[in-house]
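Visitor: Here is a sequence with its predicted model. Questions after.
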Amino acid sequence: MALSGVGIGAAATQWRAWTYVPQADLVVARDWYDADDVYLGACESRIAVNELPPGALDDARAYLASIDVEKATFDAEVVAAELNAVGRLDELPRLIPGADPETFDLHHEGGSPNPAFDSDARILHSALMLAIFGGMSESLAVKWPELSTGALTARVQTQCTSDPPDAPDP
């Protein structure tokens, strides 16, 4: 059974096939808005964790259930780095109120990894997923120290309503 923080848009959305994570252990979903409260889209990430000690998955679910996904915060530098990678760093204040692109020392070489998936909703959701997965890892490592060395791994598949309908999975 998957646990989720589901927003209104995400719950009503029909996703494409979940080919990389067909059976999710955890689900994180959220509706995204910019700094002016303009709707950007909904995203859902499905997570299949790799081997865990007995009981750790239940604790991971409890950790996720304790988070208000719609209000969860993430590092603005992650969003800045993602925007910089796609040549849109100047748009940071539109996505994060008060964020100043000049405060980040970012460098990027090469093109965007997958330009079809550079939507604002996906960029924000990626930053959220890094924060949630990091917090979950830290939380689990308290009870299972063997997970503190980066041993917590998972497969993650994300879909957003802003994704092109005919584009292959990123």
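Guide: Received, thanks. Everything numeric in this text was worked out from a predicted model, so none of it was measured.

Visitor: drop to CA atoms for contacts and neighbour counts, all remaining ones
Guide: Will do.

Visitor: Distance check, Ile8 against Ser45.
Guide: Distance from Ile8 to Ser45, counting by Cα to Cα, to the nearest Å: 15 Å.

Visitor: Among the two, which residue is more densely surrounded?
Guide: More neighbours surround Ser45 than the other of Ile8 and Ser45, with 21 against 11 (other Cα atoms under 10 Å).

Visitor: In which helix or strand does the more buried one reside?
Guide: Here Ser45 sits within strand 39-49, counting by DSSP states H and E.

Visitor: Okay, one more to line up with it:
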Amino acid sequence: MSAALRTTVVAVHRDAEHRFSKQLEDCIELEEGLGVVGDAHHGLTARHRSRAKADPFQPNLRQVHLISDSLFAHLAGLGFDVAAGELGENVTLASAPGLEWDALVALPVGTRLHFAQGPVVELTGLRNPCAQLDRFHKGLLAAMLDKDAAGRVRRKAGVMGVVRAGGPIGGGDAVRVRLPRAPHRAMECV
């Protein structure tokens, strides 16, 4: 990596219930191997309802959901008023060079985000936009999907990760991004 990728945390969110949006918190606590303490997706095995229904024993690769705040500006340009936490993310990151919404979803599997107070989140894949988006804002599902120049589907709903080191995360915390060793593998939906 030629230049260090760095950003800050804009906001953190959690919700003990399976709801679409998450509540703003001053601080969240990450627990190694399990996720955000007090969040509905906290656990060693799948907590996402459709994934748990298909196989309740599969590993939980969706412990932490992260979005770049530049996604909200992008969506505003498409006519959607969406704020931090409303898309169900746990961590909203500040847009920074190389970490805008489209660059965040292009990071490789295994990228690690090191948060100032000690937590480490390893990216596992993309969040797949679902029909709940249209119940939140009509037409939002289509806006969260796009195609690249080669005609491949691009998903804009953020990235998912697992907790490799626990600790607190709060608004304003610095974040350092470390790419895995090459060869890199593109993220897919998890």
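Guide: Received, thanks. What you see is a predicted model, and the numbers here were worked out from it, not measured in a lab.

Visitor: Give me the TM-score for this pair.
Guide: The pair, once superposed, lands on a TM-score of 0.28 when counted by TM-score structural alignment, normalised by the length of the first structure; 83 aligned residues with a Cα RMSD of 5.4 Å.

Visitor: Now the strand holding Ser45 of the first structure: buried residues?
Guide: Of the residues in strand 39-49 of the first structure, those scored as buried under the neighbour-count criterion (16 or more other Cα atoms under 10 Å) are Leu40, Gly41, Ala42, Cys43, Glu44, Ser45, Arg46, Ile47, Ala48, Val49.

Visitor: okay but the fourth one is in contact with Tyr33, surely?
Guide: No - contact criterion Cα atoms under 8 Å: Cys43 of the first structure and Tyr33 do not qualify, at 11.4 Å.

Visitor: between those two, what contacts are shared?
Guide: Ala121 (Cα atoms under 8 Å, 6 or more residues apart in numbering).

Visitor: OK, contacts around Gly9 of the first structure?
Guide: Arg30, Asp31, Gly41, Ala42.

Visitor: Greatest separation within those residues: which pair is it?
Guide: The distance between the two most remote of the contacts of Gly9 of the first structure (Cα to Cα) is 8.7 Å, for Arg30 and Gly41.

Visitor: remind me, longest strand of the second structure?
Guide: The longest strand of the second structure (DSSP state E) is strand 5-14.

Visitor: by contact count, what packs against that strand?
Guide: Here strand 5-14 of the second structure touches strand 23-25, strand 27-31, strand 91-93, strand 167-170, strand 174-178, going by 3 or more Cα pairs under 8 Å, 6 or more residues apart in numbering; DSSP states H and E.

Visitor: Swap in 10 Å and give it another go.
Guide: Contact analysis of strand 5-14 of the second structure by 3 or more Cα pairs under 10 Å, 6 or more residues apart in numbering; DSSP states H and E lists strand 23-25, strand 27-31, strand 64-68, strand 91-93, strand 112-115, strand 167-170, strand 174-178 as its packing neighbours.

Visitor: Which of these sits closest to Ala143 of the second structure?
Guide: Smallest distance to Ala143 of the second structure across these (Cα to Cα): 15.4 Å, for strand 64-68.

Visitor: Tell me what angle the closest one forms with strand 27-31.
Guide: 130 degrees (axes from the mean of the first three to the mean of the last three Cα atoms, to 10 degrees).

Visitor: For the helix or strand following strand 64-68 of the second structure, list every residue counted as buried.
Guide: Secondary structure here is assigned by DSSP H and E; on that basis, the next helix or strand after strand 64-68 of the second structure toward the C-terminus is helix 70-77. In terms of neighbour count (16+ other Cα under 10 Å), helix 70-77 of the second structure has its buried residues at Ser70, Leu71, Phe72, Ala73, His74, Leu75.

Visitor: All good on my end, thank you.
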